[in-house]
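Undergrad: Give me a 3D structure for the following:
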Amino acid sequence: DTSSVVAAGYAYSHDAGAYATIVKLTRTLMIVPVCLFFALLVMRGAKKSGAGFSLRRIFPMFVLYFVVACIVNTTGILPAELSHGLGMLGKFAIVLAMSAIGLNTDLPSLVKNGARPLALGMVCWAAVAVTSLIVQHALGLL
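TA: Model (predicted):
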């Protein structure tokens, strides 16, 4: 989830947020070649079987929109003020999405599922926290 990674990064510092965004978006960008690969696989299978094929139906269009947004922002087509404003709007949207996820948590459903999923979540959270502290200590940041 990109929004949680970016939010966690910015909660630590502006620089950490910038690095978190770059790393997460780089990983997210890998969706493009993976989707194209599987779309081509499906297309090849459809041609062999003689079935109809629609690239638009199997290729997620948000991937194309994401690539277009990256190209537009990277090439500098947009004025700096507009790009900055859209960046601020994006940060606000991330905070809004994280809030919506938190507000949408169904506590009775959590209780109904039992303690094991909650315990697993707590163990994972603790492992991430301890690993983060170890890395920060090793880098001399603590």
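Undergrad: When you work out contacts or count neighbours from here on, use the C-alpha atoms and nothing else.
TA: Noted.
Undergrad: Which positions in stretch 47-64 come out as buried?
TA: By 16 or more other CA atoms under 10 Å, the buried positions in stretch 47-64 come out as F59, V63.
Undergrad: cool, stretch 86-93 as well?
TA: For stretch 86-93, a neighbour-count test (16+ other CA under 10 Å) marks K91 as buried.
Undergrad: Which parts of the protein are helices?
TA: In the chain, the helices defined using DSSP state H lie at 2-12, 14-29, 31-49, 55-58, 61-75, 80-103, 107-113, 115-138.
Undergrad: Now the second one, please; I'll put the structures next to each other:
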Amino acid sequence: MQLAPIPTLPSRLASRGIDVLPGVLLCALIAAIATVIGACVPLVGSAIPAVVIGVLVAMIRKPAARLAPGIGYAGKFVLQCAVVLLGAQLSLASIVRVGAESLPVMLSSLAVCLLGAWVIGRALGVDRDLRVLLGVGTGICGASAIAAISPVIRAKSADIAYAISTVFLFNILAVLIFPVIGHALGMSPHAFGLFAGTAVNDTSSVVAAASVFSASALGFAVVVKLVRTLMIIPISVGLAVLEGRRTGSSERLTPARILKLVPWFLIGFLAVATLTSFGAITETASGILTTVSVFLVATALAGIGLSTDLGAIRTAGLKPLLLGGILSLLVALTTLSVMAATGAL
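TA: This is a model prediction of the structure:
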């Protein structure tokens, strides 16, 4: 692979900045409006208004092509940066503790989801690749898992678009419904963090749902979600082996290839948490970083709202959509059942 020369890096970065700036500014403007709404109605927060405003704007008038790079940039990279900054709230010891606590709930819901995707998907007549994408998207971490798994199973672009659109639809429903369920069941912020981090399938929606429920639930929910994101690695490796056997063209799984399956923002989150653990990030700095992170989340969700493709769901039929809904329900019910059985509810 030929690398671009280092001397051209500043000009390339400047060009990229010019491309994404208009779209990012639009998302930031929506985030600012959503922040004002959240300040006036604290129960709503800034996450839901950002998504709703973004979707409404996209429905009324599709954003111009020159805004697309920045909208996509906000919906992905800005969100990942927000997650990295949330590491300032936690220490490595708390991450290990949360991982150990959430493991039974996480593994149970993932197993039920993957099994349900295979059995129910086949019964509904959903295409194999789409079953796999919906299963990993719902069971692990939404669009990130779908993006990681797609090249492994050589999924078609239409299947990828449908899976991401379906997962996103139920993410939005989770943001609206899960806080209501949490309050109805009298969950503590700690319990809701475990519930949202396990049963909601995309990082943005986990952050949004936890933010709506309680600010103190946010950090715990994110850690649970990030620990769950690590499941991309064994699932990707397993699918790569199965795909190789099915096609007879297995590609060697080197440590470097496996390492590439780990999302960079997970590494960044752990790095910031490490700095926090050693006192490099003060309490004041942690508060500032958390505030910035919340605004970045609203900016990212505005981008996701603006880029929502409602037509992709309408044109692909209802069976995969039905499968996505069933899987989301199975994950939520399994999570609640295991939490109740283990005394975590």
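Undergrad: Superposing both, give me the TM-score.
TA: Laid over one another, the chains give 0.59 as their TM-score (TM-score structural alignment, normalised by the length of structure 1), with 122 aligned residues with a CA RMSD of 3.8 Å.
Undergrad: and the nearest residue to L296 of structure 2 once chain neighbours are set aside, how far is that from L194 of structure 2?
TA: Computed as CA to CA, 6 or more residues apart in numbering, the closest residue to L296 of structure 2 that is not its neighbour in sequence is A82, at 5.6 Å. Computed with CA to CA, to the nearest Å, the distance linking A82 of structure 2 and L194 of structure 2 is 20 Å.
Undergrad: of these two, who's got more company?
TA: The residue with more neighbours, out of A82 of structure 2 and L194 and counting by other CA atoms under 10 Å, is L194; that gives 29 against 26.
Undergrad: Tell me the counterpart of the more buried one in structure 1.
TA: For L194 of structure 2, there is no aligned residue in structure 1 (criterion: TM-score structural alignment).
Undergrad: Give me the contacts around stretch 91-111 of structure 1.
TA: Taking contacts as CA atoms under 8 Å, 6 or more residues apart in numbering, the residues outside stretch 91-111 of structure 1 that touch it are S3, S4, A7, L118.
Undergrad: Return the members of the residues you listed classed as buried.
TA: Judged by neighbour count, with 16+ other CA under 10 Å as the criterion, the buried members of the contacts of stretch 91-111 of structure 1 are S3, A7.
Undergrad: so can I have TSV of the contacts of stretch 91-111 of structure 1 showing distance to V128 of structure 1?
TA: Compiled in TSV, the contacts of stretch 91-111 of structure 1 are given as follows (distance: CA to CA, whole Å):
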residue	distance to V128 of structure 1
S3	17
S4	14
A7	16
L118	15
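Undergrad: and which of the contacts of stretch 91-111 of structure 1 is nearest S13 of structure 1?
TA: The nearest member of these to S13 of structure 1, counting by CA to CA, is A7 at 10.1 Å.
Undergrad: what's near enough to touch the counterpart of the closest one in structure 2?
TA: When structure 2 is aligned by TM-score structural alignment, A7 of structure 1 is paired with A208. Neighbour list for A208 of structure 2: A47, I48, V175, V297 [criterion: CA under 8 Å, 6+ apart].
Undergrad: separation between T21 of structure 1 and P108 of structure 1?
TA: 34 Å.
Undergrad: before we move on, what about P60 of structure 1?
TA: From P60 of structure 1 across to P108 of structure 1, the span is 34 Å (CA to CA).
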